[in-house]
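Asker: Structure for the following, please:
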Amino acid sequence: MPNIKFDIVKNIGTLSEGSRGWKKEVNIVSWNDRKAKIDIRDWDEKNEKMGKGITLNKEEISELRDLLNKIDIDELDVE
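Answerer: The predicted structure is shown next:
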């Protein structure tokens, strides 16, 4: 597996923490020296290991925000 270079430019916040200390974080991350993007994924305690996640550009994060603002969370049938 090739090495993936990443730089967490800014931590926006933590969404949750698992029993083993991994945290689902929202960060601004530069991958392989490219322009930084919004990133949501699980990270270990030292931000050295990561799980699968999603990376979004400005337009995508704006659209996601708009979609989330349209829903009534109390009406969702989710855990």
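Asker: drop to CA atoms for contacts and neighbour counts, all remaining ones
Answerer: Fine.
Asker: by contact count, what packs against the longest strand belonging to the chain?
Answerer: Taking DSSP state E as the assignment, the strand of the chain that covers the most residues is strand 6-17. When contacts are defined as 3 or more CA pairs under 8 Å, 6 or more residues apart in numbering; DSSP states H and E, strand 6-17 sits against strand 23-31.
Asker: And the next helix or strand past the strand it packs on?
Answerer: Going down the chain from strand 23-31, the next helix or strand is strand 37-43, by DSSP states H and E.
Asker: Quick one: residues in contact with that following strand.
Answerer: 22-30, 49-58, 61 (CA atoms under 8 Å, 6 or more residues apart in numbering).
Asker: One more, please, to line up against the first structure:
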Amino acid sequence: MADIKFEIEKELGSISESSKGWTKELNLISWNEKEAKYDLRDWAPEHEKMGKGVTLSVDELKQLKELLNNIDL
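Answerer: A predicted model of the protein is given here:
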């Protein structure tokens, strides 16, 4: 399997932390030297490992924000 290159351009925030120290984070990440996208996934401490996640364009993030604003919690 080919190596995946990534660069976290901006750490936007952490949503939660597991008992093992992994954090669920929203970041702006460039994958394989492409334009950065918004990314929500679990990260090990120091970002040495990552879990599965969701990567969103600006338009997709805006749509998600609109959906979340309309949820009655």
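Asker: care to give me the TM-score?
Answerer: Once the chains are laid over each other, their TM-score by TM-score structural alignment, normalised by the length of the second structure reads 0.98; 73 aligned residues with a CA RMSD of 0.5 Å.
Asker: Give me the mean deviation of the longest strand of the first structure from the second structure.
Answerer: Strand 6-17 of the first structure: mean distance to aligned residues in the second structure after superposition is 0.3 Å, counting by mean CA distance after the TM-score superposition for the first structure.
Asker: hmm, back to that, show the buried residues in the contacts of strand 37-43 of the first structure.
Answerer: The neighbour count (16 or more other CA atoms under 10 Å) marks 22, 23, 24, 25, 26, 27, 28, 29, 30, 55 as buried among those.
Asker: among these, which two are most distant?
Answerer: Spatial extent of these (CA to CA) is set by the pair 22 and 30 at 20.4 Å.
Asker: Pull the contacting residues for the nearest residue to residue 4 of the second structure once chain neighbours are set aside.
Answerer: Residue nearest to residue 4 of the second structure in three dimensions, not counting chain neighbours: residue 32, with 6.3 Å by CA to CA, 6 or more residues apart in numbering. When contacts are counted by CA under 8 Å, 6+ apart, residue 32 of the second structure touches 4, 5, 6.
Asker: Report the separation between the residue nearest to residue 56 of the first structure when sequence neighbours are not counted and residue 7 of the first structure.
Answerer: Spatial nearest neighbour of residue 56 of the first structure, excluding adjacent residues (CA to CA, 6+ apart): residue 38 at 5.2 Å. Note on residue 38 of the first structure: its distance to residue 7 of the first structure, by CA to CA, to the nearest Å, is 12 Å.
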